[in-house]
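1. Okay, structure incoming, though there's no sequence with it:
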């Protein structure tokens, strides 16, 4: 397995993302397009980035200064825990309110209030487990 959020890992994540019709189709229905950064808490920049256009991942790799719509941070241990056993809505909510998950960019609260976005966000964790 490649190092979490490395170039190779992000490429694998993109392939798995696009192979998951439940994720792609749900995001396509709402016209979701974003650049999403993933990284570790305490670091200045995210490590990996995935670009999504109408639900389809179109590019992925190491962060290189891209403008982000979302920048999601957790400890490495927390990421690995969720990759091994994807969280549900309650688990993510608890992680956010307790500070285990941070959004440096993006509005977590508004996303969770919209089930059309919340369900695919949760699904993305199970896709990470396949990367």
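-> Right, received. Where do you want to start? The structure displayed is predicted, hence computed values, not measured ones.
2. From now on I want contacts and neighbour counts done on CA atoms only, so please keep to that.
-> Will do.
3. My reading is that residue 9 is in a helix; is that accurate?
-> Yes. Under DSSP: H, G, I helix; E, B strand; the rest coil, residue 9 falls within a helix.
4. residues in contact with it?
-> 1, 2, 3, 61, 131 (C-alpha atoms under 8 Å, 6 or more residues apart in numbering).
5. 7 Å - rerun?
-> By C-alpha atoms under 7 Å, 6 or more residues apart in numbering, the contact list for residue 9 reads 2, 3, 131.
6. Comparison target, given below:
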């Protein structure tokens, strides 16, 4: 398996994202466009980026300074735990309040209150488990 959030891993995540209608399809319905960074707490920048246009991941790879709409951070053990067993809504809420999951960019509270975004956000963790 490729290193978590490496260019190779992100490319596989892009393919898995686009193959999941409950993620890409639902986000397409709301015209979701974002640059999403993924990385580790304590690092200056995310390691990987996923570019989403109208719900579809159009590119993915190593982060190279692109502007971000979202930047999700957790420690390596937490990410690996979520990949082994994707979290539910309560688990992610607890991870956010305990700072195991951090948003260096983006508003978790606003996103999670919007069911059009909350469902796909939850689904993204089960899609990560397929990579």
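-> Cool, the structure landed. Here the structure is a predicted model, which means the values were calculated and not measured.
7. Post the TM-score for the overlay when you can.
-> The TM-score (TM-score structural alignment, normalised by the length of the first structure) is 0.99; 131 aligned residues with a C-alpha RMSD of 0.5 Å.
8. most surrounded residue in the contacts of residue 9 of the first structure?
-> residue 131 (20 neighbours; other C-alpha atoms under 10 Å).
9. on that earlier part again, reformat the contacts of residue 9 of the first structure as TSV; add distance to residue 39 of the first structure.
-> Listed next are the contacts of residue 9 of the first structure as TSV, based on distance: C-alpha to C-alpha, whole Å:
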residue	distance to residue 39 of the first structure
2	15
3	12
131	16
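10. Out of the residues you listed, flag the one nearest to residue 102 of the first structure.
-> residue 3 (20.9 Å; C-alpha to C-alpha).
11. Wasn't residue 73 of the first structure part of a helix?
-> No. Counting by three-state DSSP, residue 73 of the first structure falls outside a helix, being strand.
12. how many other residues sit next to it?
-> 25.
13. from what I can see it touches residue 41, true?
-> Yes. Between residue 73 of the first structure and residue 41 there is a contact under C-alpha atoms under 7 Å: 5.1 Å.
14. still on that earlier bit, quick one: which of the contacts of residue 9 of the first structure is nearest to residue 10 of the first structure?
-> Among these, and counting by C-alpha to C-alpha, the member closest to residue 10 of the first structure is residue 131, at 7.7 Å.
15. picking up where we left off before, just curious, which of the contacts of residue 9 of the first structure is nearest to residue 27 of the first structure?
-> residue 131 (19.4 Å).
16. where along the second structure do the helices fall?
-> Remark: helices assigned in the second structure by DSSP state H are 7-18, 26-29, 76-84, 89-97, 108-112, 115-128.
17. Give me the buried stretch members for the longest one, please.
-> By 16 or more other C-alpha atoms under 10 Å, the buried positions in helix 115-128 of the second structure come out as 117, 118, 119, 120, 121, 122, 123, 124, 125, 126, 127, 128.
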